[in-house]
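Visitor: how does the following fold in three dimensions:
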Amino acid sequence: MPTPDPTWFERDPLELAPLLLGGVLRRADASGAVALRLTEVEAYRGSDDPGAHTFRGKTARNATMFGPGGHVYCYFTYGMHHAVNVVAGPEGSGWGVLVRAGEVVEGESLARERRSARRASAPTGELARGPGNVAQALGATLADDGAALLDEPSPGHRGGPEAHIEMTPLWSFEPAAEPPAHRTGPRVGVSGPGGDASAYPWRFWLPGEPSVSAYRAAVARRRSR
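Guide: Here you go, the predicted structure:
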C-alpha cells in the first residue's frame, strides 16, 4: 500500500510504534534509493516522558517534533551520528518514534558504500543496526529534518537531455499488511528517570531479527573540561 494519509501517523507513539514494525521506510535522492523494513523502534512521549527531547518544551533543535505527524525528525547526536524519527501525534504534541534498526530491502550496495566510507564493512543484517547506522544507510542528514513522508513522484529533469537528474530527497513509508508479533522492553541508552525499565518499557522490536540491538543500559558521560 502507498504511504498512508498524514492523519494515520497522528496517534499516540505507544500505538504508532508497533504499527511501524515490519513496514518499509524509504529515502531516495540523486544517489539512489535505500529502503528498510523496520525491526526496532522506540516511542517518546513529549512532556510525559523525561527521556524525550521534547520533555522540557520546544526548541530550535526539536521543533519538528511539535509539528504534525507523518514527518521526519532528524538530529545529530554525541558529535558522531544522525538519528531518524517518525513524528507522531497531532501538531503540538512533541511525540515521536525513533527508528533504531531495520533490514535493508532495497539499495544494499548504496547502503554498504555509505557504511564503508566511514568504517569497516558490516554483515548484511547489521547494515542498519542502531540509530546511527539507520541514518547512515538511508543517507539522512540534518537537511532531512522536517521532510514529509509522501508517495514518491518521478524525479524532475532540468536542462537539456544530457543534464543530470536533480532530486530533492523523498521519503515514504509503507506499513506492513498485518502488524507482526513483537516484544517490548526498556529503551537503549536512556539515562535518568526516562531509563526506568518498569515505567518506560517503550522499545518495540521483532524477535529473531539480526538487526535488532543488544540492550545496553545508559552510561553516565563525563563533561569535557
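
Visitor: for the rest of this, base every contact and every neighbour count on C-alpha atoms.
Guide: Noted.

Visitor: wait, residue 136 touches residue 112, no?
Guide: No. Look at residue 136 against residue 112 with C-alpha atoms under 8 Å: they stay out of range, at 9.5 Å.

Visitor: which residues in the chain form strands?
Guide: Remark: strands assigned in the chain by DSSP state E are 24-29, 32-45, 72-77, 81-88, 95-106, 170-174, 183-185, 203-205.

Visitor: contacts for the fourth one?
Guide: The contact list for strand 81-88 (C-alpha atoms under 8 Å, 6 or more residues apart in numbering) reads 9-13, 16, 64-65, 67-77, 94-99, 131-132, 134-136, 140-142.

Visitor: second input sequence below; structure requested for side-by-side comparison:
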Amino acid sequence: MPRRLRQSFFARDVLVVAPDLLGCTVSRGGVTVRLTEVEAYAGYLHDPGSHAYRGRTPRTAPMFGPGGVTYVYFTYGMHWCLNLVTGPAGSAQGVLLRAGEVVAGVDAAAARRAGVSPRDWCRGPARLATTLGVTGVDSGLGFCPPHPDVDLVLRARATPVDSTRVRVGPRVGVSGPGGDGQAYPWRFFLDGETSVSVYRPAKSRVPKGPT
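Guide: Just a heads-up that it's a prediction; the model follows:
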C-alpha cells in the first residue's frame, strides 16, 4: 500500500503541493478517491481569489494553521467543500480538492450518492466532499500521522503520473483579479480523466476561492 502523506508533504508551498496531489488518494468513511483535479490558493495578502486574502476571520481561522489541517467551507447554502491547508502557519495557503475517481468503497459511495452516475460522484468539489462524507464539523482538524484528529487519510500515488498529462488553467468560478487565468493559472488537472469538472467562469465579482 502506498505510504501515508505526512505533515512535511503539506508544509511546502501550495504551488508545489497542489500538482503533487494529482494521482494521490484521499480516504474517509470507507471510500477512497484518486485525485484528478485540484486548485491552489495562496492565501493572506497574496491571492485575491482566496477567502483568507484580507485576513483571519472565524470561518477562515483553520487556514492560518500549519500545513496538514483541513479547511471545510459551506457554499451556495447547501454544499461543503474540502481544502487541505499547506505551507507554514500564518500563510493561509491551501488546496481545494476539486475532483476525483472513486477507486475503493464503491458500495459506500453509491449509498451516499444514490441516483447519481458514478462518473459524477466526485466531479466537482461539493460532490467529492459529499462522497467522502465531509461536513463542517471536519474543519480545522489535523489529518497527518502520527496522531490525526480526523479519519481523513491521504496516500501517495500508487503509480507515477505522466507529467505530460498534467494541465493548468484558470480556477473555476473565481471572479475579480483572482480569476485572471494568466496571473493565476492555479487549477491543475489530469488530461483525459472523465471525472475532471467542467470549467465555468465566475458570474459575479465576489471571490469564490476557498482558502
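
Visitor: rewinding a little: do you know which of the strands of structure 1 lies nearest residue 194 of structure 1?
Guide: strand 32-45 (9.5 Å; C-alpha to C-alpha).

Visitor: run the chain-centre distance for that closest one.
Guide: 5 Å (C-alpha atoms, centre = their mean, to the nearest Å).

Visitor: just to revisit the earlier point, just the buried subset of the contacts of strand 81-88 of structure 1, written out for ChimeraX, thanks.
Guide: The ChimeraX selection below is limited to those of those classed as buried (16 or more other C-alpha atoms under 10 Å):
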select :9,10,11,12,13,16,64,65,67,68,69,70,71,72,73,74,75,94,95,96,97,98,99,131,132,134,135,136,140,141
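
Visitor: counterpart of stretch 200-214 of structure 1 in structure 2, which residues?
Guide: Mapped onto structure 2 using TM-score structural alignment, stretch 200-214 of structure 1 spans residues 184-198.

Visitor: gap between the two ends of that stretch?
Guide: 18 Å (C-alpha to C-alpha, to the nearest Å).

Visitor: so which residues of structure 2 form helices?
Guide: Ranges of helices within structure 2 are 7-10, 14-20, 106-112, 125-132, based on DSSP state H.

Visitor: can you spell out which helices and strands pack onto the last one?
Guide: Read it as helix 125-132 of structure 2. Counting contacts by 3 or more C-alpha pairs under 8 Å, 6 or more residues apart in numbering; DSSP states H and E, helix 125-132 of structure 2 is packed against strand 31-41, strand 79-86, strand 93-104, helix 106-112.

Visitor: what's the mean distance for the third one versus structure 1?
Guide: Meaning strand 93-104 of structure 2. Once fitted to structure 1, strand 93-104 of structure 2 is off its aligned match by 0.5 Å on average (mean C-alpha distance after the TM-score superposition for structure 1).

Visitor: so where is that strand in structure 1?
Guide: Counting by TM-score structural alignment, strand 93-104 of structure 2 pairs with residues 95-106 of structure 1.

Visitor: what's the answer for the first one, then?
Guide: Strand 31-41 of structure 2 falls opposite residues 34-44 of structure 1 when the two are matched by TM-score structural alignment.

Visitor: need the helices and strands packed on helix 125-132 of structure 2 in TSV with distance to residue 197 of structure 2, can you?
Guide: Below are these laid out as TSV (distance: least, C-alpha to C-alpha, whole Å):
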stretch	distance to residue 197 of structure 2
strand 31-41	8
strand 79-86	14
strand 93-104	6
helix 106-112	18
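
Visitor: nearest approach to residue 174 of structure 2 belongs to which of these?
Guide: Using C-alpha to C-alpha, the nearest of these to residue 174 of structure 2 is strand 31-41, at 10.9 Å.

Visitor: tell me the angle of the closest one relative to strand 79-86?
Guide: 70 degrees (axes from the mean of the first three to the mean of the last three C-alpha atoms, to 10 degrees).
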